[in-house]
Structure formats: C-alpha cells, structure tokens
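[1] Next come a sequence and a model predicted from it.
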Amino acid sequence: MTSPAEHPSAESPAPVRWGILATGDIAHSFARDLALVDGAVLHAVGSRSLPPARAFAEQYADEKASPVPYGSYAELLADGDVDVVYVATPHGRHTEDVLACFEAGKAVLCEKALTLDAPSARLLVDEARRRGLFFAEAMWMRTNPNIRRLRAMAADGACGTVTHVRADLGFVAPRDKARLWDPALGASALLDVGIYPLTFAYLILGRPVEVRAVATLSDLGVDLAGGATLRFDGGAIASISWTQTGWPDTRASVAGDGGRLELPSPFHHPQSFTYARNWEADEIAEPLIGAGYAHEIIEVGRCLREGLTESPLLPLDETVDILAIMDEIREQVGATTG
C-alpha cells in the first residue's frame, strides 16, 4: 500500500505513477494526454477482465511507459507502485470505486460528475480528508489555461460589472451507450454535459441565489435536454442549457457593462477566446497541451509533489456545491437518476 508520504516529492526526479481504473472512451482520452506530460507515467490499467486491460496497456506502451494490465480493479489497487488512480468508470459507480481506492490508500482523480448527488460527494470528500489522501474531481475545464485566463480577466474587471453569463453544451447520444439512457446506470444529460455550463457560470459568478429549470424527460425519467436561468447576488443572470438529443452551438460568453469575453465551440476546452469591447476585439490564446486533459494531470502531479491533499484549481467544496445545485435542478424538473 502506498501512503501519502511515499508519493514522489519535489526533490525526487521520479515521475508520478498513474493507474487508470476502467478502459472506456474517457480513459483513452486521458491516456493520450498523459503520454504528453513530463513527470507523469501510465504505470498500470485495470479493467473488469484482462483482455481489455491488456489491449489498453499495449496501445499506450511507449519509451516512457510499459503499463501493467490488471483483470480486476482490486488488482490495480493492490499495486503498491501506483501513486494516484484516475477513476474513469461511469458516474453511477464512482462512490463505490473511489471508496475502494481510499481503502487501498490511493490518491484519486475521479471523472465528473463526481457522484450522482451531493450527499454522496460529501461522503467521499469527508473520507478523503479523514484519511489525508489527495482527492479531486476531473473537471478538466477548470485547469484549461484559456478558461483560467478568461476567469481572471473577468474578475479583474475586463467586462466591467458582469451582468450575464451564457453557456450551452450538448451532443446526440448514441443509442448503444446504455449509461446515457438507463437511469439505473446514472443516466442524466445534466450530470454528463450540463455540469460544464453550470460549472462555467459558477466559476464566473459563484453560487446562484435562485435557480429556475426546465427539462425534457425520457419515458424512464432521464433528463435528455434542459435549461436553467440562474440569478446571483448583485443581479447578474446566467443562462445555461444542455442536451443529449441535438447539436447546439456549444459556445459561452461573459458580458458586462464594459465588454464581453467569448469562448468558441467547444467552450469547455477552448484553444482561444475573444475579448470584445466597443468596436474592438482581440483574440487571446494560451498554449494548450494535447486535448486539454494534460493540464489536470499536471495539476495533480504538482499537488502530490507539494504534499497537498486538495487542489485550489479543483476545490472539493465547490464540487459538492455544484452537485447540490444539480440536485435542485433535477428535483425541479422531476428527473430520475439511480
């Protein structure tokens, strides 16, 4: 078992050794960016059977890494050389899988949505803090350098007083992806994609004081598409929407009495953004590594090397708070999850 003290330190040249738990699409995206990060290595991958784990390990083996494949999650967690686990299972499994990681003494980066509801998220946060283990939700948008720059500019008054935020995200969900349609598997367009527009509004304006939401539900009660208007202290309004049944423009903006910041599609992992005021507009682009997952990998590595158990870019209390807002939205629209 690896204790927190055994994680690579700032003085050690040893890379942070990652284990990936599950081998679905998001795990592949993560692994591709992991290969681009100095000081990080894919040490092991675990699946529910050995063949997919072996195929995954072979696909991402290179001069930097020779991942060990495991045919069960338990075997992955028993590997004492794994410093941190990326939990890439569907969010309906997150509570169970993260608790198993904690029991094995592992630091965890867990894919979003962290859990199906705020109480479950609070349970995990409290357990991580009790054990002194690093824990974060993999909300990679928060670590994107363009999102960080835009947020800092908004906070510094680039738009004057912010009066409105807009964000929209969605796609057409494949019918053969059961996790997107089956309430028993945690299906919810809000949890899957709506979390991004909501998080963006939260990053700019904080917690809303009023939420009004509507949604279209499936016959099984799964929210397939929805929207919400959020009101904040000071009078600012956010308009957000999400869907798994169409192709919206997937853009976002922050507007105020002094200008506007615009994120192109897809807004949740932008390569640039525009700062518009009066008749002028400037395009701003911060360097992006890979598809953008690399920046959360870098942040987790920084935290582990500095002995931090929480990341200031991925704050756990805000993760729980945003889940509580999603709980409120799903209650308003009558959605069923889990």
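    Received it, and whenever you're ready, just let me know what you need. Residues are numbered from 1 along each chain as shown.

[2] contacts, neighbours, all on C-alpha from now
    Fine.

[3] got the contact list for the lengthiest helix in the chain?
    Secondary structure of the chain per DSSP state H: the longest helix is helix 316-333. Applying CA atoms under 8 Å, 6 or more residues apart in numbering, the external contacts of helix 316-333 come out as 113-114, 116-118, 121-122, 125, 135-137, 190-191, 195, 198-199, 202, 207, 211-215, 223, 228, 310, 336.

[4] Check it against this one:
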Amino acid sequence: MTTSTPGWGILGTGGIAAAMTRDLQLDGHTVAAVGSRSSESAVRFAAANAIQRSHGSYEDLVADPDVDIAYIATPHPQHAPNALLALAAGKHVLVEKPFTMNRREAQQVADAAEAGGLVALEAMWTRWLPHIERLQEIISDGTLGELRSVVAHHAQRVSPDPEGRMLNRSLGGGALLDLGIYPVSFAWDVLGAPSEVLALSTPTATGVDRQTSILLGYESGAQAALTTELDAAGDNSAIVVGTDARVELDATFFAPTSFRVVDSKGHVIETYESRIDGRGMQYQARAIERLIAAGGGEDARLPLSQSVAIMGTLDTIRERIGLEYE
C-alpha cells in the first residue's frame, strides 16, 4: 500500500457509491479518488462527496498510485470486467453484490486475485453488521437447538421504467440478482450450502423476473423459504427457527435492525437493538482492510470461495425459472 492506511478508489458514481463513500469517510477511511466513464460525472461526484481527485475513466482510476482498493459500484454486468481491470492494475477489490453475473465470472475474479496476490471481497455488507454477528453467536452457542428453517423476504416497489436498471435484461435486471441475493446469501450464512434448489417465478414484460420464490433443501433436513419481488413492497423481515428457539429479525433484516430470541414456549429471552453510526457499510470496509493488513486470505464471515458458490446457487435458480440475460 502506498500509505499507512489504504486509499480507496470509488469505481462508479451511482447511489450505492455515494452511500459507501459517506460511510467510509464517517469511519475514518481514506477515499483517494473517484472514477467514472465521463469526466463530468466524476467531477460532480467528487465535489458532492469531498473527494480531492476525480478520473474520467476507470482505467485512470485504477492507475492512480494513491488507490489501493477499488470499490466496484457499477451495474451487475460490469462487476467482473471492472474487478478484473482493477486486479490487473494491482488493486484489491471490494465488489458490489451480486459479485458477478454468474459463477464462471466469479471464478475468473477469484483466480485473478489469487494470481496477483490480491484481496477480492464481495460487498455483501450484511455479513459484518453487528446484529448478524450476534445472530451467529446465538446459533453457535446452541441457543436455538438444531436449525430447522430460514424464512426471508426482500420485496421493493421499484421504478416501472422498462429501460431502467431493474427491468433491463441487458443490465442484469430482475428481482433475483438485485434483491433476491440478500435472502439467498442469508440462507447460505445460516445453513450453509444447499443440496437442493427449487424455484418458481413470474416474469415482467421485459423478460426478467418480477417475483421469484425459492426453496433450498439441506442434507441436515433443514429448509429455507425465500421470496423476492420488485413491484410490491414487503416488510423484508426474516426468521431463523430451531428446535429450542427462534430468532425474529425485524425489517429490514439485511440492514441494521432489531431482533428477538423467542424460546419454544413463546417467551422472549433476548432482545437486540442495532445502534451504529451511518448506514453500516463501513464494516465491510474494515473487513477488507483487515485482510490486506494480514497479507491476504479469506474472511471467515464471507470467504471468497463462498461468494463464488453463491453465484452457482443463483445460476441454478435462473436455470429453474428460465431466466437468461443478453
């Protein structure tokens, strides 16, 4: 790294890039530069977010000597090409979810990171949030008993513009990759790799999935029931059920939130309330910086190998529902 603390380069200038930048700065990280496909967009973003340097191309951003980590915040189909561009320039990468468009691309990114001795991490920010850390402690200490099921829902009412990102097949649109990634990743986090994948979906007029329901089966006998939709707002809660107790996560389960641990007789035995600064995206930044400081490896909360495998699960779901991208 060029300085005692790594310099961040923001690759992309959309809403998620702005949210990440705010949390990075709030948490004391160094945001060195921003890059966009146009100088005008980069200059506007830099001015709005107090970033000293802007670049009118992604190539220039990853060539910046003060950038050590590239945060990839472009539309889904560009995640793999942009991550590979940054890795080829010797930069570590934090890649927005979904990590890539499919498992093949994810493996390419993982291979490039390994070949370059660099760190690649999926920006599934939920994994490092304090309430999820506490949930994992509760599961590990046996409070829930044997895990039986996960139920998770992510539904939003998005723009109906057929050319917009969410409905556009060429941009990887649809509920599954943008919204459904959260419950799928959550089920992986709690129950691990599924042994069976079933899915049912309803398409939009543009050919992406409007609403998808997913059932994951596990060798243990546990099951996960997951739903996602893009034209109706849900409560976006989740529940983890065990033989001795359950955890009820309030809306929005994948963002900082509260939960209750309820025993088999219906008694609340623990209540958790999230109290954090910012949106909570700084925790994933801390995770990748720890990995870099340690000289690489995989993060225990979200190993890169698991991000690749999760893309494989999403591939299987797409096969089940007949969702293909241009």
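    Right, received. Where do you want to start? Fair warning: this is a prediction, and the values are worked out from it, not measured in the lab.

[5] The longest helix of structure 1: average distance to aligned residues in structure 2?
    Once fitted to structure 2, helix 316-333 of structure 1 is off its aligned match by 0.7 Å on average (mean CA distance after the TM-score superposition for structure 1).

[6] Give the aligned range of that helix in structure 2.
    Mapped onto structure 2 using TM-score structural alignment, helix 316-333 of structure 1 spans residues 304-321.

[7] Equivalent analysis for stretch 91-109 of structure 1, please.
    Aligned using TM-score structural alignment, stretch 91-109 of structure 1 spans residues 76-94 in structure 2.

[8] just stretch 24-35 of structure 1 next, same as before
    Residue span in structure 2 matched to stretch 24-35 of structure 1, by TM-score structural alignment: 14-25.

[9] Mind listing what's buried along the matching stretch?
    Going by neighbour count (16 or more other CA atoms under 10 Å), the buried part of stretch 14-25 of structure 2 is 17-24.

[10] for stretch 223-231 of structure 2, same thing?
    Under 16+ other CA under 10 Å, the buried positions of stretch 223-231 of structure 2 are 223-231.

[11] In structure 1, what stretch matches stretch 280-295 of structure 2?
    Under TM-score structural alignment, the counterpart of stretch 280-295 of structure 2 in structure 1 spans residues 292-307.

[12] hmm, who's touching that stretch?
    Here stretch 292-307 of structure 1 makes contact (CA under 8 Å, 6+ apart) with 4-5, 7-10, 16, 29-30, 33-34, 36-37, 39-40, 109, 134, 138-141, 143-145, 269, 289, 309-311, 313.

[13] do you know how far the residue most central in space within structure 1 is from A225 of structure 1?
    The residue lying closest to the centre of structure 1 (CA atoms, centre = their mean) is M139, at 2.0 Å. From M139 of structure 1 across to A225 of structure 1, the span is 21 Å (CA to CA, to the nearest Å).

[14] And E58 of structure 1, by the same measure?
    Taking CA to CA, one finds E58 of structure 1 at 38 Å from A225 of structure 1.

[15] So between these two, which is more surrounded?
    A225 (22 against 14; other CA atoms under 10 Å).

[16] That one: which element?
    Using DSSP states H and E, A225 of structure 1 maps to strand 223-231.

[17] starting at the chain centroid, how far to that strand?
    19 Å (CA atoms, centre = their mean, to the nearest Å).

[18] Kindly supply the PyMOL command isolating those of the contacts of helix 316-333 of structure 1 that are buried.
    Applied in PyMOL, the following selects the buried portion of the contacts of helix 316-333 of structure 1 according to 16+ other CA under 10 Å:
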select buried, resi 113+114+116+117+118+121+122+125+135+136+137+190+191+195+198+199+202+207+211+213+214+215+223+228+310+336
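
[19] now, which of the contacts of helix 316-333 of structure 1 lie within strands?
    Of the positions in the contacts of helix 316-333 of structure 1, 135-137, 211-215, 223, 228 sit in strands, assigned by DSSP state E.
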